[in-house]
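Visitor: sequence and computational prediction follow.
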Amino acid sequence: MRRMPGAVRVLACLLGLWLLAPFVAGLLRLGDADWSGVDRTALARAAGVSVASASLATLLIGLFGIPLGYVLARGRGWWTAWLGGVVQLPLALPPLAGGVLLLFLLGYGGPLGALGLSEHFAGIVAAEMFVASPFLIIAARSAFAAIDPALEDVAATLGHRPGTIFRRVSLPLAWRPILAGLVLAWLRAFGEFGATVMLAYHPYSLPVFTYVAFGEAGLPSMLPVLAPTLVLAALAMAVGHWLARPVARGAVPRTGPLPPLIDRAVAEAPPRHLMLALRRDLPGFTLDVRLDSRARRIAILGPSGSGKSMTLRAIAGLEERAGAQVRLDGRDLSPLPPEQRAVAYVPQGYALPPHLTVARQVRFAVDCVPDRAAAWMAALGLEDLAGRYPDALSPGQRQRVALARAFARRNVDLVLLDEPFSALDAPLRARLRREVLAVLRGMQVLTVLVTHDPAEALAMAEDVVLLDGGRVIRAGSAAAVFARPGSELAARLLGAEAIGDGVVRPDGRIDVGQGVALQVRHPDGERADLPPPGARVRWSARPYQIRPAEEGAYPARILWRGPIQDGQRPMRLLLGDAELEILADPSCMAEGACRVDIDPACLQVWPVA
């Protein structure tokens, strides 16, 4: 047990003792109990009435209260808050006041008095439902609200309709708290007195019988009467505790070697045509993304909070209030719900329902192809984990399960990947990135990848979209965007760190000071599309792209050499007028004059704002 503050332990024990004290006091009076003066037949009949009415009331509360809890957890707007307040009103009322209100409704002369519930078994059930419902509804609302919405979203993109998602995802994940709420509702209904005695004095329930027995025989008759109450309540709590016991999942297995996803080269799939016009207005933020791309793979980069994941969700049809127009190869997807968009969606965190094994996760899609699911499980090394649950998997294994689930579908037009490799260690990330890219190249799908990693975007995507503040600041082919970011913000999003100033020369080179002029070439090998001669520009190269070399093209000076880290030596050098932080080979020359090489195709250039 973890250590606890002493004051917390003392306060907890004091309240526990106070709750236990009445039971101890009752046990001390066992010798005064009048066991012979109790009408056992009437007591048994009253106990039967309470058990039957509480059970029926709890059944009805569960039938209607669980959906109400879900509505309160997922609903939005003033009406949800108002309804949530109404649900809690019976808790704030004295039980007798609740009984009076029920008489106004169900008693003789009331709007529903013709139903004849007063002084009837059905009246007891009605009274118990009124006072006990909040316990189940509040528990269900809290349970549904605690479920990660991504689990339901992914289920929708896998072809499941809302009713199926509720039955197969939401309800199984919420059942433990709901079960606790049902037990509390049953106990509250079983012990209800105030509302029952006002609405349905007859037939006697156990609490009403206890009240009557006390009035006739006094305190000595109470222990025999309370005995069945305590026994039944204890049994109900024991059953609830047994049903809600945790299930052992097993230990997290070691990650073994990952088999290759493909065993031969595949032909590149033809390009797809994606047109987006997305807009969503939120307090303090507006998403406004417009894009027209004819690429197989698109990467979306941007800082946190720029709208990357929201864009992906809008494409999948999960942003209900987004004004979204999505067209793929001329087909308008905008009117279609998520389950009809043929989307393979892998969100951040992978959204694996914790109550499903690996095998059931991979086969969860409505249009899953069993043979394809089995092939993906084998290719991703998941066969030995088929019976495991997500909490017994490593992050890398969960990522593979999410990918297998997405790719096991029969009909997929869009693959949406939201930071799919972020939770993996560097070697596994690089391996899976290469393997998944090889698979995507052979699929007739459009892939949209959200990432923070510029190298990942350059390696996997044909087109790159840069987002900032919910708007596109640069879009185009990956080579063009990386070479000409258009602004310093875009360059930094693309990983630019070594940045300097320069002036465009008539011969197309960049004068960076001290007589140094950098050669610039577009990645396709042609001359760079630079601003006119005389224009001031900013330029950048990645730290590892500036390489000290004895026969280098440009003179420079090493100002500082740092200690070796991860097989590279950080250095600061002066190139022209710019002081640059670079990463060099550990055996690099000492401080002082040197020469450096920079691949002209690696230079990024943009106009000064």
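Guide: Happy to help now that I have it. Numbering: from 1, shown residues only.
Visitor: C-alpha from now on. contacts and neighbour counts both.
Guide: Fine.
Visitor: the strand or helix carrying Ala139: what's the following helix or strand?
Guide: Ala139 is located in helix 121-145, with elements delineated by DSSP states H and E. Per DSSP H and E, the first helix or strand lying C-terminal to helix 121-145 is helix 149-157.
Visitor: can you list the neighbours in contact with that next one?
Guide: 162, 165, 169-170, 316, 318, 338-347, 351-353, 364-365 (Cα atoms under 8 Å, 6 or more residues apart in numbering).
Visitor: what does whichever helix or strand comes after that helix contact?
Guide: Next in sequence after helix 149-157, counting helices and strands by DSSP H and E, comes helix 162-165. Identification of contacts with helix 162-165 by Cα under 8 Å, 6+ apart yields Glu152, Ala155, Ala156.
Visitor: one more time with 7 Å
Guide: Glu152, Ala155 (Cα atoms under 7 Å, 6 or more residues apart in numbering).
Visitor: buried ones in that helix?
Guide: Residues of helix 162-165 classed as buried: Ile165 (neighbour count, 16 or more other Cα atoms under 10 Å).
Visitor: use this one as the comparison:
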Amino acid sequence: MSGLRVENLRVELDGRTIIDDLSLQVDAGELLVVAGPSGSGKSTLLRTLAGLLPATHGRIELDGRDIGDLPPGQRDIAMMFQSDTLYPHLSVLENLCFGLRARGASRTDARMRAREIATRLGIAELLERPPHALSGGQRQRVALGRALLRQPRLFLMDEPLSSLDAPLRVRARAELMQLHRSLRSATLFVTHDQVEAMALADRLAIIEHGRLLQVGTPRDVYARPDSLAVARFLGAPAINLLDLARGAGHWHWRELALPLDAPAPRDRVILGLRPEHVYPHRSRWATRPHRSVTVAATVEAVEPVGDQQYLSVRVGDDRLTSRCEPDLSFQPGETLDMLLDLDSALLFHPASGRRLSP
């Protein structure tokens, strides 16, 4: 089978389990993004796949061949680290050409391909400079270009865009996706930036404490998280979580009876609502769901973010965040009605955190 296959991978370092029984697959031509909070084991996973760290247990296959015991140089993998690893005594052009020349490409062909990738990454004017004359973002783009030029069977990318400023990051993401589609190699991209993860991924894998929590398309993982951990990680602002209690045949939040059908673990359940499913009543973005409730709330904060704004409101001891259109005006301390879209509700088990709703 072409692509990467990892089965029951376990990695222990200094007596601690960093990767715990992790299995995943990346098909040839697919870009799988592995995301998770800092310390979740993302970089350790990449270093183990590249052969820089030993696996305690498990199998690593690339295009159907077991590479778990091969040294890094024989795995046909290109890895790009969070910090650039350029040769300081070589120019940008020579850095780009180095890997091609080492694998037998002619000087003319190597330079032609290097200039092409430099143009696509916006660094063509830097080709004669040494690395010390570049900014951090420029060095990272050179390192990205060098990795892309290798055309290996597998790309491993450890937050390669993290040092770029916002406009360059957006541009580099677009170039990376375009280049990936043209090269058709399997790519495993690690990030803790959920916006980057959602934008880049063909499929998205979420890990925490070295364990794989969920794999799926970005939209499915966002809309149907398997657990509270996944729901909390994805989404900016974060998902609204409310404790519900069962009584008199209904689920209740505060004094409100909610029209919800859900399995009943004991007498509690946790309701999750994304900010885009909580509306001020005068919002034109409201979807007018079949199932909804209205609650009086007090405005605590208003956060304009260009083409939208985030509204933070309080209902008793609970806080809710709403995403709404930017031209609506709110004042801290103002009381207003909020519509909760229960058609989009997510329900979670209060102890295990597993999603209960279908």
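Guide: Sure thing, it's come through. Worth saying up front: this structure is predicted, and the values here are computed from it rather than measured.
Visitor: PyMOL command for the buried members of the contacts of helix 149-157 of the first structure?
Guide: Selection of buried members from the contacts of helix 149-157 of the first structure for PyMOL, criterion 16+ other Cα under 10 Å:
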select buried, resi 165+169+170+316+318+338+339+340+341+342+343+344+345+346+347+351+352+353+364+365
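Visitor: before we move on, the earlier item: chain center to the helix holding Ala139 of the first structure: distance?
Guide: Distance of helix 121-145 of the first structure from the chain centroid (Cα atoms, centre = their mean, to the nearest Å) equals 29 Å.
Visitor: same check on stretch 544-553 of the first structure?
Guide: Remark: stretch 544-553 of the first structure is offset 46 Å from the chain centroid, using Cα atoms, centre = their mean.
Visitor: ditto for stretch 107-125 of the second structure
Guide: Chain-centre distance of stretch 107-125 of the second structure: 29 Å, with Cα atoms, centre = their mean.
Visitor: so the helix holding Ala139 of the first structure aligns onto which residues of the second structure?
Guide: Aligned using TM-score structural alignment, helix 121-145 of the first structure spans no residues in the second structure.
Visitor: the second structure: helices as residue ranges?
Guide: Remark: helices assigned in the second structure by DSSP state H are 42-50, 92-102, 107-120, 136-150, 166-183, 194-200, 218-223, 228-233.
Visitor: I'd like those helices laid out as JSON lines, including distance to Leu156 of the second structure.
Guide: Listed next are the helices of the second structure as JSON lines, based on distance: least, Cα to Cα, whole Å:
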{"stretch": "helix 42-50", "distance to Leu156 of the second structure": "6"}
{"stretch": "helix 92-102", "distance to Leu156 of the second structure": "16"}
{"stretch": "helix 107-120", "distance to Leu156 of the second structure": "18"}
{"stretch": "helix 136-150", "distance to Leu156 of the second structure": "9"}
{"stretch": "helix 166-183", "distance to Leu156 of the second structure": "12"}
{"stretch": "helix 194-200", "distance to Leu156 of the second structure": "14"}
{"stretch": "helix 218-223", "distance to Leu156 of the second structure": "19"}
{"stretch": "helix 228-233", "distance to Leu156 of the second structure": "22"}
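Visitor: Asp158 of the second structure is nearest to which of the ones you listed?
Guide: Relative to Asp158 of the second structure, the nearest member of these by Cα to Cα is helix 42-50, separated by 6.4 Å.
Visitor: residues in the first structure aligned with the closest one?
Guide: Aligned using TM-score structural alignment, helix 42-50 of the second structure spans residues 308-316 in the first structure.
Visitor: cool, thanks, talk later.
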